[in-house]
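**Student:** 3D model of this:
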Amino acid sequence: MQIVNHGVQKELMQNMRNVAYEFFKLPIKEKDKYAMLSNDIHGYGHAYVVSEDQTLDWTDTLFLLIYPNRFRKLQFWPRTPLEFKEITEAYSSEVKRVGDELLSSLSVIMGLEKHVLVGLHKEVLQGLRVNYYPPCNTPEEVLGLSPHSDSSTITLLMQDDDVPGLEIRHEGNWVPVTPIPNALVVNVGDVIEIWSNGKYKSVEHRAVTNKNKRRTSYATFLFPRDDVEVEPFDHMIDAQNLKMYQKVRYGDYLRQSLKRKMEGKAHTDVAKIKELVIEE
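**Tutor:** Presented below is the predicted three-dimensional model:
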């Protein structure tokens, strides 16, 4: 879904776009000062690289863990432009407020008390991934971001208002998500799918490239701590809705998904209960 009237000021959203663009147009030597380490996801680089012969997506990425503050790795936060940190903190604080409201609403929708989903996280972690898609001369030959679902609980995405690129899979087809000015796109993530025993499915999506225009997207992920165990709620299971997912430790689930190339929702198989095959 896309949400409007969320209270995040238009000026702040535009400021976030501006500082991100200023960073991505820096020379590669400057951006590489914040390069991701091989065993980490913080910083600048290219996510989901699992082999040397892999065809890479047409995107540059900057990933920062925002909340809780103690988990930040400030050595990966760009110091150019100078106002990057201040604006990123202000934007992320506002998106956190919206995210908390959404989690409370989803908790009620799923038949729980308002506070339950937030409580099940122990504390909600929040990360920001800025995806920069340069113009591409052959957009039909490469994807900006391969098909995948988010490993998060929910994701809030700010798009550019005038450059489409996000597509979701619906009934076997790819459907473009036309940007609504100053709206936030909300994706259901894998954690909600598991908790709801598959009733609310994480959305498979991708990004396509553009021949003439650059595009940037700003994905805020809300997700549990590593040690949180996730499994379907009892009230989501009955004779007609058998338990589809086993209990998984979230940190293990997340790392399994990061170790593989994005291939739709194949990574969710690690949480699914395997059917028993009895041979006679």
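
**Student:** Please make it C-alpha for all contacts and neighbour counts, starting now.
**Tutor:** Fine.

**Student:** and stretch 226-234, how far apart are its ends?
**Tutor:** Stretch 226-234 has an end-to-end distance of 22 Å (CA to CA, to the nearest Å).

**Student:** got it, and stretch 149-158?
**Tutor:** Start-to-end span of stretch 149-158 (CA to CA) is 17 Å.

**Student:** ok, and what's touching that stretch?
**Tutor:** 95, 99, 182-192, 202-205, 217-224, 254, 257, 264-265 (CA atoms under 8 Å, 6 or more residues apart in numbering).

**Student:** Please apply the same query to stretch 109-121.
**Tutor:** Counting by CA under 8 Å, 6+ apart, 100, 103-108, 124, 196, 223-225, 228 sit against stretch 109-121.

**Student:** from those residues, which two are the most distant?
**Tutor:** Val108 and Arg225 (21.9 Å; CA to CA).

**Student:** And the strands in the chain, which stretches?
**Tutor:** Here the chain has its strands, by DSSP state E, at 2-3, 43-45, 60-67, 125-133, 143-148, 154-158, 166-170, 173-176, 184-188, 205-208, 215-223, 229-230, 248-249.

**Student:** Pipe those strands into TSV and attach distance to Pro27 and mean neighbour count per row.
**Tutor:** Compiled in TSV, the strands of the chain are given as follows (distance: least, CA to CA, whole Å; neighbours: other CA atoms under 10 Å):
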stretch	distance to Pro27	mean neighbour count
strand 2-3	34	14
strand 43-45	13	22
strand 60-67	13	22
strand 125-133	14	22
strand 143-148	21	22
strand 154-158	25	23
strand 166-170	27	17
strand 173-176	32	13
strand 184-188	30	21
strand 205-208	24	23
strand 215-223	17	23
strand 229-230	42	19
strand 248-249	40	18
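
**Student:** Proceed likewise with the subsequent sequence, for comparison:
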Amino acid sequence: MSETLESTVFKPVQELAVDCNTPPERYIYTCSNEAIGVNPPVLDIPVIDLNSLQSSSPSADRELEKLRASVTSCGCFQLIGHGMTSSFLDQVSSIGRDFFALPVKEKLKCLRTAENTQGKLLQEYTEKINLLTEAVLKVLSRSLNLKESCFLDQYGENAYMVARFNYYPPSPRPDLTLGVKPHADGSAMTFLIQDKQVEGLQVLKDDQWFNVPNVPDALLVNIGDQVEIMSNGIYKSPVHRVVTNSERERITVAMFCSPNSSRYIEPAEELISKRRPRLYKKVNNYFDMCFEGYQHGKPAIEAAKM
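**Tutor:** Next up is the predicted model:
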């Protein structure tokens, strides 16, 4: 009995899912307030063309208004015109797909070391996302009639960027298990390469869960808590979760982009008025707040509120 329990507890999820007919109890989602719906509605997330936003054509204003409406209502958007080809995004995704296909002993050989922190392809992707973050922060500032560099000045240099390759195996009971429980990102922004074949991301909007559709070659951009703070709450960091399915694995790549922890962020002064008072404190080390909030079962953004 103890051997069975020990092997179950310490097995990686990927191995645990093999020939698993019933999810172990610790993986069963028991929050009664948030049942896992079978077929929730699809969220109509606008597709935003960065090339159009950065142009001087009449369509730029329309695209900017579409961006503002999207991040105000649901906190995310599908980004195209980002300068990365379909084949390049597929190569980035394949890093995770190839890794998760390896036996455990081979995976252990890939542990990060000080001399080998990331491969050249991932480094190239990180550099592209860094430039993309700057561009998106500028258009987000413009969409609120702020100086273009307003959010970028707070974001600063030497940003904290983390790539996470996510593997979600098939589940024998997708009505009982989640890939990731509900949460909001503590980043400034998160860029997600979705699985082209398998959906699973859901966003909470107006107290209802919605499926997020896959858009070919688009990056899904989530507004994080730190941009919510900079925008004085006009832009919301969406609560989201990942559901599983009984038939297919799902692999995604998330890049979390945040200011260096030593930098202070706060609501832009131009967004504070009698009609909309200051909602958030001036904070730094936001991920420490995230960890503390997690320990107490509270969203980190609550600790940043006035």
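
**Student:** so what number do they get for TM-score?
**Tutor:** The TM-score (TM-score structural alignment, normalised by the length of structure 1) is 0.75; 229 aligned residues with a CA RMSD of 2.2 Å.

**Student:** Spatially central residue for structure 2, please.
**Tutor:** Thr190 (4.2 Å; CA atoms, centre = their mean).

**Student:** To which residue of structure 1 is that one aligned?
**Tutor:** Thr190 of structure 2 maps onto Thr155 in structure 1, with residues paired by TM-score structural alignment.

**Student:** how much space between that match and Gln246 of structure 1?
**Tutor:** Using CA to CA, Thr155 of structure 1 is found at 23 Å from Gln246 of structure 1.

**Student:** likewise Leu12 of structure 1?
**Tutor:** On the measure of CA to CA, Leu12 of structure 1 and Gln246 of structure 1 end up 41 Å apart.

**Student:** who's in contact with the aligned partner of Arg169 of structure 1 in structure 2?
**Tutor:** In structure 2, the residue matched to Arg169 of structure 1 (TM-score structural alignment) is Leu204. Leu204 of structure 2 makes contact with Phe210, Pro238, Val239, His240, according to CA under 8 Å, 6+ apart.

**Student:** can we see that at 10 Å?
**Tutor:** Applying CA atoms under 10 Å, 6 or more residues apart in numbering to Leu204 of structure 2 gives the contacts Leu43, Cys74, Pro182, His183, Phe210, Asn211, Pro238, Val239, His240, Arg241.

**Student:** And for Ser59 of structure 2?
**Tutor:** Ser52, Leu53.

**Student:** when you align them, which residue in structure 1 goes with it?
**Tutor:** Checking TM-score structural alignment: Ser59 of structure 2 goes with nothing.

**Student:** How about Glu106 of structure 2?
**Tutor:** Applying TM-score structural alignment, one finds that Glu106 of structure 2 aligns to Glu30 in structure 1.

**Student:** what about its match, neighbour count?
**Tutor:** 14 (other CA atoms under 10 Å).

**Student:** so it sits right up against Phe76, yeah?
**Tutor:** No: Glu30 of structure 1 lies out of contact with Phe76 (CA atoms under 10 Å); the separation is 12.0 Å.

**Student:** Would you mind measuring from the match of Arg169 of structure 1 to Phe210 of structure 2?
**Tutor:** To Phe210 of structure 2, Leu204 of structure 2 is 6 Å away according to CA to CA.

**Student:** What does Ile237 of structure 1 correspond to in structure 2?
**Tutor:** Match for Ile237 of structure 1 (TM-score structural alignment): Ile272.

**Student:** What count of nearby residues applies to the closest residue in space to its match that isn't next to it in sequence?
**Tutor:** Sequence neighbours aside, Arg278 is the residue nearest to Ile272 of structure 2 in space, at 5.4 Å (criterion: CA to CA, 6 or more residues apart in numbering). For Arg278 of structure 2, the count of nearby residues is 19 (other CA under 10 Å).

**Student:** what's Arg278 of structure 2 in contact with, if anything?
**Tutor:** Ile229, Asn232, Gly233, Glu266, Pro267, Ala268, Glu269, Leu271, Ile272, Lys305, Met306.

**Student:** Please identify the member of the residues you listed with the greatest number of neighbours.
**Tutor:** Neighbour max across those (other CA under 10 Å) = Ile229, 27 neighbours.

**Student:** when you align them, which residue in structure 1 goes with that residue?
**Tutor:** So, by TM-score structural alignment, Ile229 of structure 2 is matched to Ile194.

**Student:** Isn't that match up against Ile237?
**Tutor:** No: using CA under 10 Å as the test, Ile194 of structure 1 is too far from Ile237 to be in contact (11.5 Å).

**Student:** and for those two, which residues touch both?
**Tutor:** Shared contacts of Ile194 of structure 1 and Ile237, counting by CA under 10 Å, 6+ apart, come down to Lys243, Met244.

**Student:** my read: Val227 of structure 2 touches Gly233, true?
**Tutor:** Yes: the pair Val227 of structure 2 / Gly233 is scored as a contact, 8.4 Å apart, by CA under 10 Å.

**Student:** Give the intersection of the neighbour lists for the two.
**Tutor:** Joint contacts of Val227 of structure 2 and Gly233 (CA under 10 Å, 6+ apart) are Pro267.

**Student:** Start from the N-terminal end of structure 1 and give the helices.
**Tutor:** Counting by DSSP state H, structure 1 has helices at residues 10-24, 28-31, 84-109, 116-120, 190-195, 250-258.

**Student:** what's the closest of these to Pro139 of structure 1?
**Tutor:** When the helices of structure 1 are ranked by proximity to Pro139 of structure 1, the top entry is helix 10-24, at 20.1 Å, counting by CA to CA.

**Student:** After superposing, tell me the mean distance of that closest one to structure 2.
**Tutor:** Averaged over the aligned pairs, helix 10-24 of structure 1 sits 1.1 Å from structure 2 after superposition, using mean CA distance after the TM-score superposition for structure 1.

**Student:** That helix - contacts with which helices or strands?
**Tutor:** The helices and strands touching helix 10-24 of structure 1, judged by 3 or more CA pairs under 10 Å, 6 or more residues apart in numbering; DSSP states H and E, are helix 28-31, strand 60-67, helix 84-109, strand 125-133, strand 154-158, strand 215-223.

**Student:** what about Gly99 of structure 1, how many residues close to it?
**Tutor:** 22.

**Student:** That one corresponds to which position in structure 2?
**Tutor:** Matched to structure 2 by TM-score structural alignment, Gly99 of structure 1 sits across from Thr133.

**Student:** How about Asn5 of structure 1?
**Tutor:** By TM-score structural alignment, Asn5 of structure 1 lines up with Gly81.
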